[in-house]
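S.K.: what follows is a predicted structure for the sequence shown.
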Amino acid sequence: FTFPKPLNPPSPLFHFHRPPPPSILHQKSPLTTVAKSFTSDEFPVDEAFIETFGPKSKETEEEARRRNWIERGWAPWDEILTPEAEFARTSLNEGEEIPLSSPESIEAFKMLDPRYRKKKIEEMGLTEEEYLAKQFEIKGEIPEPLVTKWAGPLVVRLVPPRDWP
C-alpha cells in the first residue's frame, strides 16, 4: 500500500522531520503556498456542453415545483383537512359575496373592530358588561316550549359509530 502523491509536496528541507536550522526559524517569511488544483468556479464554461446536457425546459425550478403541486392537487400551503372541513371550506368559497347595503349591516360590520366597538360603548354610556347583556337580551315574544310525544332520555348504546361501514 502506498499513499498517493500529494499535490503540494513539502519542500526538501523538511523531508525527514528534522527540526530546521535556527537561521530558518528566525526568518519571517509570508506563507506562499498556492493550491495546484482548480476550484469549482475556475473551470471553463463550454456553451456546447451546457446546450447538450443542460436543462431542456425553460421553466424555472420554482415554476416546476408549483406545477407539480398543482398537478397532484396538493401544495404545502394547503392544510390537510378532514372531509367535513374540506366541505365547509369549498362551500364557503362557492358562496357569493353580498355587498353591505343596509345601514344596520354596515354598522354591524364596523362593530367587528374592537376600537370602534369600544368607542360606541362609551358613546352609549354603558359598561362592557351592560353592553354584552344588552346584546344577549331576547327581542320579541318567547314562543311556547315544544311538546314532544317522547321526551325521555336518549338511548345511545345501540347507535353505531360514525365510521361504521
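M.R.: The structure has been received and is ready for your questions.
S.K.: drop to CA atoms for contacts and neighbour counts, all remaining ones
M.R.: Fine.
S.K.: ok, now how distant is residue 106 from residue 89?
M.R.: 25 Å (Cα to Cα, to the nearest Å).
S.K.: so residue 66 is in which element?
M.R.: Here residue 66 sits within helix 61-72, counting by DSSP states H and E.
S.K.: beyond that helix, next helix or strand please.
M.R.: helix 83-94.
S.K.: residue 69: how many residues sit nearby?
M.R.: For residue 69, the neighbour count with other Cα atoms under 10 Å is 13.
S.K.: how about residue 62?
M.R.: The number of residues packed near residue 62 is 9, by other Cα under 10 Å.
S.K.: what do you get for residue 128?
M.R.: Other residues within reach of residue 128, judged by other Cα under 10 Å, total 13.
S.K.: just checking, it touches residue 121?
M.R.: Yes - contact criterion Cα atoms under 8 Å: residue 128 and residue 121 qualify, at 7.1 Å.
S.K.: so residue 109 versus residue 118, what's the distance?
M.R.: Applying Cα to Cα, the value for residue 109 to residue 118 is 14 Å.
S.K.: in addition, the following structure is provided for comparison:
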Amino acid sequence: MNDYSLNNDVLQELFGLASNQTLLLTLLIMVSINIGVEIFRFVSKWALSNKSKKDKRLILIEEKRIKILEQLFQSLDSLTLYDNSQDQELLAKLKDINKFMTRNKIYIPKEFQKHTNNILDYFKNILTDYRNRDYEKETKLFNKYCNAFNK
C-alpha cells in the first residue's frame, strides 16, 4: 500500500494530475491516438501497395502493346519488298498479318487497327492490279502509322 501511494504521489507531482481518473483518461486518449495513427499507417501502406501493383500491371501491358505494335509494323514494312511476280507470297503475308492482328486485337488500339487496315487494303489493291502501286502513297500510309506510334 505504501508503495502505491508513493507512486501515486510521484505521478501526481510529475504530471500535475488531481486523481487516478485523470491519469487513466489521459492514458486512454494516448492509446487511442496511437491506435488511430497505426490504423492510418496500415491503410495508407495498403493503398500504396495496391497502387504499385496496378502501376506494374499497366507497365507490363504497355510493354506488351509496344512489342506487338513493333512486330506489326515490321510485318507491314516487309510487304513493300514484294514485287508483281510474288503474288502468292504477298497474299500469304497479308493473311498472316491479318491473323496476327486478330489474335492480338486486345493490345492494338483502334487507331492502329485503322492504319493497319488502310495499309492492308492498299496492298490488296496492289495484289489485284500491280499498276496501282504508288510509292508516295505507301510512304504516307507508313508515316501515319509511325506518327501515331510516336505520339
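M.R.: Here it is on my side, so go on. Just so it is clear, the structure is predicted and the values come from calculations on it, not from any experiment.
S.K.: just give the TM-score of the two.
M.R.: After superposition, the two chains reach a TM-score (TM-score structural alignment, normalised by the length of structure 2) of 0.23; 63 aligned residues with a Cα RMSD of 4.8 Å.
S.K.: from the contact counts, what lies against the helix or strand hosting residue 23 of structure 2?
M.R.: Secondary structure assignment for residue 23 of structure 2, by DSSP H and E: helix 20-78. Helix 20-78 of structure 2 makes packing contacts with helix 87-103, helix 110-128 when contacts are defined by 3 or more Cα pairs under 8 Å, 6 or more residues apart in numbering; DSSP states H and E.
S.K.: burial check on residue 64 of structure 1, number of neighbours?
M.R.: Residue 64 of structure 1 sits with 13 neighbouring residues when counted by other Cα under 10 Å.
S.K.: same question, the one 3 residues further on
M.R.: Summarising burial for residue 67 of structure 1: neighbours were counted as other Cα under 10 Å, giving 14.
S.K.: what sits against it?
M.R.: By Cα atoms under 8 Å, 6 or more residues apart in numbering, the contact list for residue 67 of structure 1 is empty.
S.K.: so how far is residue 90 of structure 1 from it?
M.R.: Noted for residue 67 of structure 1: a distance of 22 Å to residue 90 of structure 1, by Cα to Cα.
S.K.: and what of residue 130 of structure 1?
M.R.: Taking Cα to Cα as the measure, residue 130 of structure 1 and residue 90 of structure 1 are separated by 39 Å.
S.K.: how about residue 71 of structure 1?
M.R.: 19 Å.
S.K.: follow-up on the earlier one: tabulate the helices and strands packed on helix 20-78 of structure 2 (a markdown table), appending mean neighbour count and distance to residue 61 of structure 2.
M.R.: Converted to a markdown table, those look like this (neighbours: other Cα atoms under 10 Å; distance: least, Cα to Cα, whole Å):
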| stretch | mean neighbour count | distance to residue 61 of structure 2 |
| --- | --- | --- |
| helix 87-103 | 15 | 15 |
| helix 110-128 | 16 | 16 |
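S.K.: spatially central residue for structure 2, please.
M.R.: In structure 2, the centroid-proximal residue (Cα atoms, centre = their mean) is residue 58; its distance is 1.7 Å.
S.K.: return the residues in contact with it.
M.R.: Listed by Cα under 8 Å, 6+ apart, residue 58 of structure 2 has no contact partners.
S.K.: make it 10 Å
M.R.: For residue 58 of structure 2, the contact set (Cα atoms under 10 Å, 6 or more residues apart in numbering) comprises 52, 64.
S.K.: cool, residue 136 of structure 2 as well?
M.R.: Counting by Cα under 10 Å, 6+ apart, residue 136 of structure 2 touches residue 142.
S.K.: secondary structure element for it?
M.R.: Going by DSSP H and E, residue 136 of structure 2 is part of helix 135-149.
S.K.: same question for residue 11 of structure 2.
M.R.: Using DSSP H and E, residue 11 of structure 2 falls in helix 2-15.
S.K.: what's that helix packed up against?
M.R.: Packing partners of helix 2-15 of structure 2 (3 or more Cα pairs under 10 Å, 6 or more residues apart in numbering; DSSP states H and E): helix 20-78.
S.K.: now residue 132 of structure 1: how far from residue 121 of structure 1?
M.R.: Noted for residue 132 of structure 1: a distance of 10 Å to residue 121 of structure 1, by Cα to Cα.
S.K.: those two - which one has more neighbours?
M.R.: residue 121 (16 against 12).
S.K.: what helix or strand is that one on?
M.R.: Per DSSP H and E, residue 121 of structure 1 falls inside helix 114-124.
S.K.: could you point out which element follows that helix?
M.R.: Next element after helix 114-124 of structure 1 (DSSP H and E): helix 128-136.
S.K.: what packs against that next one?
M.R.: helix 114-124.
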